[in-house]
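S.K.: Have a look at this fold, sequence not included:
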């Protein structure tokens, strides 16, 4: 959570937002032009109303009065029309750029290495991506639609007020400067730290909620609902305190700003009435002063509110920059290294320790698996069995030694090429919340119907699939929650078999099956791909007995090789 509290310079975030604007510069500049036109019409309103009231008060020619009335209506109509047209341009710009922020964030998260994902809460990451989108939108709206026009109107009003009455103009300038300075200085040095902390707790809260909901079955199984509710209450209380602190600071700043506006009203109206009492000005000047205050106060309030929105948006959009700074896995395109992959695997003096781990999981491991051989890797928990699978797919890199696939050092192969040759099924397979057909065909979307069904049959999944209400079109639910553990494992096996990779790794991939079904699945897999190299990480007898050779692991090294096992 500490990463959220470290601020990124506003100029970097603004540079990122501006780069998105320039991707669609036509929309941006036309929208900006129309927004400035609306601002100009808005600025005409005090002048037009003053002219109308002066004409009425002085009993001028009615034609001139009606003309002034038309000018007032035209000014407001021009404001309404140009502002509406500007918004019609801002909408597609915002929608497309928010899509860009979403896709960029999604791409960087998806490309992050396995050790990063292992330390992140999914809900927290989702919240960061969503907040980055909203942050871009808030910054864009605040700066282009509100803050920029507000500055133009305020400057124009100050000039017009000063032209009519220099003292009032100076007062208006000083109040406006104090108003803007209070927003900038107080916002940067007092409100921003509270906002950063509020963002941190907000992300943490989202991560906890997602984690708890994903484990709902486990929670219910241990009747831990009340315990989790109490834990959530503590997290929510922390979120409430940090958010309330940020909100109170916004309210305190609002009080300061209202006192400044009171000073502005006192000065403008007081000077106008004083000069009117002395006969130096007329009713139109008083009307101009009051109208100018109302317009100026509205823009100053809007400026303050939108500056806070922009500030909050900058903090949120900073999440997009944090995501772009994530480490990325290698993204080289797959290449054709060898036309005849055979599936030979060699671990040559491989050592490895997990990030932040104090003990090496593998210690100078030497292991050779011949093409087409089925090797069972057995041993006590923590002996390094599953690590072999992770290293072979390069989710992690060995600290020493090398791993060869058909004579090629896998560290030199593009990841996409390597992972096309090594298919893995884990003990806890991950299914997408889609249909059974989509989950099996996920490994090879171009596969034919016959190929998908053949893979399902080889995994002994075809029969139970046909018994489901919608067969292969049955939705599996979140993480495959609508299926049993054994059914999920068989679908994952079918998905892996569909790839027809030279090497298949099964990491406790049949642990949820009964012994008879497990034996049938292993035999069916061997029959479907007789030339495939299979690495079976297992404890259970059926999986081990189905192997050509058993490799026993102990403390990260091979302790024994055998071709038969006695239980």
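M.R.: Right, received. Where do you want to start? Treat the numbers as computed from the prediction; the structure is a model and nothing was measured.
S.K.: okay, CA-based contacts and neighbour counts for the rest of this
M.R.: Fine.
S.K.: list the contacts for residue 78?
M.R.: Residue 78 makes contact with 38, 41, according to CA atoms under 8 Å, 6 or more residues apart in numbering.
S.K.: ok, structure two:
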């Protein structure tokens, strides 16, 4: 069973995020387009529950033959359709932009890493497995793709959704806004602490053994002619088995910690759901909320809950991508030599 140990060293996060932001600054207009499109599409999601509630109120206020009720229902309907269409178009524009952004960044990172590795000292190359070096570069490149998606596609819209929903609910019922804000902040804080301080250290160690495993496999295969010449196949298999056993132990511990993190998040969301739905029922019982208002609150919470549940996944993805890029970023501080 994984032992709980909080370790909040953030040097890896600072170095990797600083490295990523430096590449973002090379494409400022494209980055602005992506962020603006995602912000506006998320605002459409924030307003959707409000008009859903207005639609319920219109339907509950009278029959379809009532001109006033019909007009209110159709207004809410067309607003919902317009928000949905705007969200689709804006997200499509943002995705097209992030494809170009990420491809250019990955190309630049690969070229720069190869440029530096070629100029490292002969001693460095003599003491480094070629397979491990290749693994560090390729894993870091694909981790950059995940990092961009996590920050721009996932975390940024989630923060906008959280703030927007809290302000909108608080505008109608200050107590509801306070409950949603408190529960969301508590959820994000616990999730971040567990991901960065509990899962990340184990993931960092698992990645180091993943690098060793890749290096051991690559170098054993590339030197197969020498191994055959000495009849050392059994010895090489035993050596690889020891590396695989250690890799399995470290990776298993990381996965167990990730599972514990996910279970904790589920329990927090359950408590938050009970508080929000209970408060909505209390407001309805006191005559402070209509059927449409209850539908508005429930829809807002279920949309927000999806974003919050995903925030846990996004933070775990952020932690994983940071760990996967750490060794690639370390190449930037490695001195060049002959």
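M.R.: In hand now; what should we look at? Since the structure is predicted, the reported quantities are computational estimates derived from the model, not experimental observations.
S.K.: And the TM-score between them?
M.R.: Here the TM-score for the pair of chains, by TM-score structural alignment, normalised by the length of the second structure, is 0.91; 325 aligned residues with a CA RMSD of 1.7 Å.
S.K.: now for residue 148 of the first structure: what does it line up with in the second structure?
M.R.: Correspondence of residue 148 of the first structure to the second structure, assessed by TM-score structural alignment: residue 156.
S.K.: What residues does its match make contact with?
M.R.: Counting by CA under 8 Å, 6+ apart, residue 156 of the second structure touches 35, 38, 39.
S.K.: give me that answer again for 10 Å
M.R.: Residue 156 of the second structure makes contact with 35, 38, 39, 42, 149, 150, according to CA atoms under 10 Å, 6 or more residues apart in numbering.
S.K.: how near is it to residue 317 of the second structure?
M.R.: Distance from residue 156 of the second structure to residue 317 of the second structure, counting by CA to CA, to the nearest Å: 14 Å.
S.K.: Which of the contacts of residue 156 of the second structure fall in helices?
M.R.: Counted as lying in helices by DSSP state H, out of the contacts of residue 156 of the second structure, are 35, 38, 39, 42.
S.K.: how about TSV for those, with neighbour count added?
M.R.: Putting these into TSV (neighbours: other CA atoms under 10 Å) gives the following:
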residue	neighbour count
35	17
38	24
39	23
42	24
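S.K.: okay, now the counterpart of residue 222 of the second structure in the first structure: neighbour count?
M.R.: Matched by TM-score structural alignment, residue 222 of the second structure corresponds to residue 214 in the first structure. If you count neighbours by other CA atoms under 10 Å, residue 214 of the first structure ends up with 15.
S.K.: same thing with residue 25 of the second structure?
M.R.: 11.
S.K.: before we move on, the earlier item: what do residue 156 and residue 317 of the second structure both touch?
M.R.: 149, 150.
S.K.: how about the helices in the second structure?
M.R.: 11-24, 28-61, 67-118, 122-126, 130-148, 156-172, 174-194, 200-222, 224-230, 233-285, 291-330.
S.K.: and of those helices, who's closest to residue 338 of the second structure?
M.R.: When the helices of the second structure are compared by CA to CA, helix 122-126 sits nearest residue 338 of the second structure, at 6.0 Å.
S.K.: What residues in the first structure pair up with the closest one?
M.R.: Using TM-score structural alignment, helix 122-126 of the second structure pairs with 114-118 in the first structure.
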